[in-house]
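1. the sequence isn't on hand, but the structure is:
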């Protein structure tokens, strides 16, 4: 706790802003069922009612602060539940991608030979397919269930994680302390877990944040195309698509979930940039 307070005290405004955005989104994701004014699918008024401070706002109890969506559901409540669903899905998918990618990358770097060749060739084949087209084809064939969605996006993410974890592990694997561990008779798993992983954590943690942003945006893009989380489940990308027709009438409702997506992405990137800067050992010039 003391280290966290010390870090915030010396952090610049961009890091504090990024942390504030991330914390607010996490709190909304954790406590959405208790803090949201209305239920996830509850219809509270007419379609596309304006924000509460508008002169034409319709009174509600509790108030519909951000107005309503295309079905008359409270937009603020939908945003909270959408953040809950999308962030949870992105975290699970990113964690799965990292588990698979890091394990395979470390195996390729430490075992070398035919193992490295086989794994790298397989990854190259997967990466040869355009990301969005690959996901669209698989989801169109296998369906748009949550499990299929997680597996497909995790598979795509694992290929990128494999590349960076393999590159980092190959640099660490030739170090003297790794050779000393092998001479002591330590096994492959011990070397990966106790020698390579601790020294590879800074770039991998930073990559986790960046990969989370990619997965978060990718899920939103698939939902916008109708292949992500299915209605009536709230999803930020789907909310943009569902309310897109409002733009034709000069109603800015779809820009609110779009702004929430962009804000979380920027917030995570600000925190990741700060972590990378600190891990690099570069001192700020006074």
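-> Looks like it arrived, so ask away. All values derive from a computational prediction rather than experimental measurement.
2. okay, CA-based contacts and neighbour counts for the rest of this
-> Noted.
3. show me the contacts for residue 144.
-> 227, 228, 229, 230 (Cα atoms under 8 Å, 6 or more residues apart in numbering).
4. ok, and the most crowded of these?
-> Sorting these by how many neighbours each has (other Cα atoms under 10 Å) puts residue 229 first, at 25 neighbours.
5. reduced to three states, what does it come out as?
-> With DSSP: H, G, I helix; E, B strand; the rest coil as the basis, residue 229 sits in coil.
6. tally of neighbours for residue 159?
-> For residue 159, the neighbour count with other Cα under 10 Å is 24.
7. is it true that it touches residue 128?
-> No - assessed by Cα atoms under 8 Å, residue 159 is found out of contact with residue 128, at 10.6 Å.
8. from residue 145, how far out is residue 139?
-> Using Cα to Cα, to the nearest Å, residue 139 is found at 9 Å from residue 145.
9. and the two? which has more neighbours close in?
-> Set residue 139 next to residue 145 and count neighbours by other Cα under 10 Å: residue 139 wins out with 18 against 13.
10. remind me which helix or strand that one belongs to.
-> Using DSSP states H and E, residue 139 falls within helix 131-142.
11. list the buried residues in that helix.
-> Neighbour-count burial for helix 131-142 flags 134, 135, 136, 139 (criterion: 16 or more other Cα atoms under 10 Å).
12. same deal with stretch 200-216?
-> Neighbour-count burial for stretch 200-216 flags 200, 202-204, 206-216 (criterion: 16+ other Cα under 10 Å).
13. helices or strands next to the longest helix belonging to the chain in the packing?
-> When the chain is parsed with DSSP state H, its longest helix is helix 75-111. Under the contact criterion of 3 or more Cα pairs under 8 Å, 6 or more residues apart in numbering; DSSP states H and E, helix 75-111 touches helix 13-35, helix 113-128, helix 146-173, helix 197-224, helix 236-242.
14. out of those, indicate the one that is most buried.
-> Mean neighbour count (mean count of other Cα atoms under 10 Å) peaks for helix 236-242 among those, with a mean of 25.
15. show residues contacting that one.
-> Contacting residues not belonging to helix 236-242 are listed as 70, 79, 82-83, 86, 219-226, 228-229, 254-255, 257-258, 260-261 [Cα under 8 Å, 6+ apart].
16. what does stretch 132-143 give?
-> If you take Cα under 8 Å, 6+ apart as the criterion, stretch 132-143 is touched by 148, 149, 152, 153, 227.
17. adding distance to residue 179, write these out as TSV.
-> Below are the contacts of stretch 132-143 laid out as TSV (distance: Cα to Cα, whole Å):
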residue	distance to residue 179
148	41
149	41
152	37
153	36
227	48
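18. another one to put next to it:
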């Protein structure tokens, strides 16, 4: 049986070259890489302890000592933003991965087997998507309490429905291809067809969805932390930093401006990267 075009090495090489020629992908990838490096290397590059109080320097603006200023307790904002980004990206990575594993697997099974299984899983996706995402996350956290694990659970549950939809739609398209029919005719098992044939050729929409869900996860974590439902002070979280800085906007805007700008930068990077991946992985857009 011949290798499908979408899964061939030469086609992936063309996709990678198209990605490098895409301005949005390059800019978004650069921003994302810088943010990831800053978060991963926070213990090394942070100039101050993010929890260290320095009352004489509280609410100060950018200076040679504190590049991005300090908050109401004199804590260095650059250090706190680096650690806050580290926490946000950790929550985003685990919640997106959990949503992909659960939602992607359910969508894969629904699209391949169809019938009553497809009907049941599709109705589950409809129920999850029907609830406003942030309200569903707030309800989970109000019931379970704050903390890293509960925050991840709340956000990942929100992502299960969209991942089911994307995976199911991709599989429904792939399963009608001739090479799938040929595999069935040759006696390939369902497991082999799903993991060796269907999944590699349905991966492109899921890859794009993952990058876009990263942006949503960062925003969701920031919103929940802003409302006081995320990790609790004094540990730095970007959303809670924005919330704490509101009371001192007239004295020093840096306490809210700096973490708010970090959130915007992360979301912008993931969105641009997702748009670039979508254009590079779609053969019709790539040919243009």
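-> Received the coordinates, thanks. Quantities reported herein were computed from a predicted structural model and do not represent experimental measurements.
19. just to confirm, what residue in structure 1 is aligned with residue 160 of structure 2?
-> Correspondence of residue 160 of structure 2 to structure 1, assessed by TM-score structural alignment: residue 158.
20. what of residue 121 of structure 2?
-> Here residue 121 of structure 2 is matched to residue 119 in structure 1, going by TM-score structural alignment.
21. likewise residue 198 of structure 2?
-> Using TM-score structural alignment, residue 198 of structure 2 pairs with residue 196 in structure 1.
22. just residue 259 of structure 2 next, same as before
-> In structure 1, the residue paired with residue 259 of structure 2 according to TM-score structural alignment is residue 257.
23. related to what we said a few turns ago, for the helices and strands packed on helix 75-111 of structure 1, which one sits closest to residue 64 of structure 1?
-> Proximity to residue 64 of structure 1, assessed across these by Cα to Cα, is greatest for helix 13-35 (13.4 Å).
24. how close does that closest one sit to structure 2?
-> If you overlay the two and look at helix 13-35 of structure 1, the average distance to its match in structure 2 is 1.7 Å (mean Cα distance after the TM-score superposition for structure 1).
25. which other residues reach that helix?
-> Counting by Cα under 8 Å, 6+ apart, 8, 39, 77, 80-81, 83-85, 87-88, 263-264, 266-271, 274 sit against helix 13-35 of structure 1.
26. in PyMOL, how would I select the buried members of the residues you listed?
-> The PyMOL selection below is limited to those of these classed as buried (16+ other Cα under 10 Å):
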select buried, resi 39+77+80+81+83+84+85+87+88+263+264+266+267+268+269+270+271+274
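27. run through the residues that contact residue 124 of structure 1.
-> Counting by Cα under 8 Å, 6+ apart, there are no residues that residue 124 of structure 1 touches.
28. the helix holding residue 139 of structure 1 vs structure 2, mean deviation?
-> Mean deviation for helix 131-142 of structure 1: 1.4 Å (mean Cα distance after the TM-score superposition for structure 1).
29. could you report the distance from the closest residue to residue 18 of structure 2 other than its chain neighbours to residue 24 of structure 2?
-> Excluding its sequence neighbours, the residue lying closest to residue 18 of structure 2 (Cα to Cα, 6 or more residues apart in numbering) is residue 280, at 5.4 Å. According to Cα to Cα, residue 280 of structure 2 stands 11 Å off from residue 24 of structure 2.
30. circling back: reformat the buried residues of helix 131-142 of structure 1 as CSV; add distance to residue 102 of structure 1.
-> CSV is the format used below for those (distance: Cα to Cα, whole Å):
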residue, distance to residue 102 of structure 1
134, 22
135, 22
136, 25
139, 25
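31. trace residue 77 of structure 2 over to structure 1, please.
-> Aligning on TM-score structural alignment places residue 77 of structure 2 opposite residue 75 in structure 1.
32. for its match, which non-adjacent residue is closest in space?
-> That would be residue 68: by Cα to Cα, 6+ apart, it lies 4.9 Å from residue 75 of structure 1.
33. repeat for residue 84 of structure 1
-> In space, residue 84 of structure 1 is closest to residue 29, 3.7 Å off (Cα to Cα, 6+ apart).
34. residue contacts, the residue nearest the centre of structure 2?
-> Centroid check for structure 2 by Cα atoms, centre = their mean gives residue 214 as the closest residue, at 1.1 Å. With contact taken as Cα under 8 Å, 6+ apart, residue 214 of structure 2 is in contact with 92, 93, 96, 267, 270.
35. out of these, which are shared with structure 1?
-> Among those, the ones whose aligned partners also stay in contact in structure 1 (both residues aligned by TM-score structural alignment, their matches' Cα atoms under 8 Å) are 92, 93, 96.
36. for the last one, what are its contacts?
-> Going back to what we said before, that points to residue 96 of structure 2. Applying Cα under 8 Å, 6+ apart, we find residue 96 of structure 2 in contact with 156, 159, 210, 213, 214, 217.
37. can you check the second one too?
-> Each residue near residue 93 of structure 2 by Cα under 8 Å, 6+ apart is listed here: residue 214.
38. structure 1: which residue goes with that one?
-> By TM-score structural alignment, residue 93 of structure 2 lines up with residue 91.
39. now stretch 77-93 of structure 2, how far from the centre of its chain.
-> 14 Å (Cα atoms, centre = their mean, to the nearest Å).
40. return the mean post-superposition distance for that stretch against structure 1.
-> Averaged out, stretch 77-93 of structure 2 is 0.6 Å away (mean Cα distance after the TM-score superposition for structure 1).
41. so the match of residue 259 of structure 2 is in which element?
-> helix 255-280.
42. which helices and strands does that helix pack with?
-> Using 3+ Cα pairs under 8 Å, 6+ apart as the contact test, the elements touching helix 255-280 of structure 1 are helix 13-35, helix 197-224, helix 236-242.
43. residue range for the last one in structure 2?
-> In this case it means helix 236-242 of structure 1. Using TM-score structural alignment, helix 236-242 of structure 1 lines up with residues 238-244 of structure 2.
44. mean shift of that stretch relative to structure 1?
-> Mean deviation for stretch 238-244 of structure 2: 1.0 Å (mean Cα distance after the TM-score superposition for structure 1).
45. next one: stretch 151-158 of structure 2
-> Averaged out, stretch 151-158 of structure 2 is 1.1 Å away (mean Cα distance after the TM-score superposition for structure 1).
46. was I right about residue 61 of structure 2 contacting residue 71?
-> No - contact criterion Cα under 8 Å: residue 61 of structure 2 and residue 71 do not qualify, at 9.1 Å.
47. shared neighbours of the two, anything?
-> residue 254.
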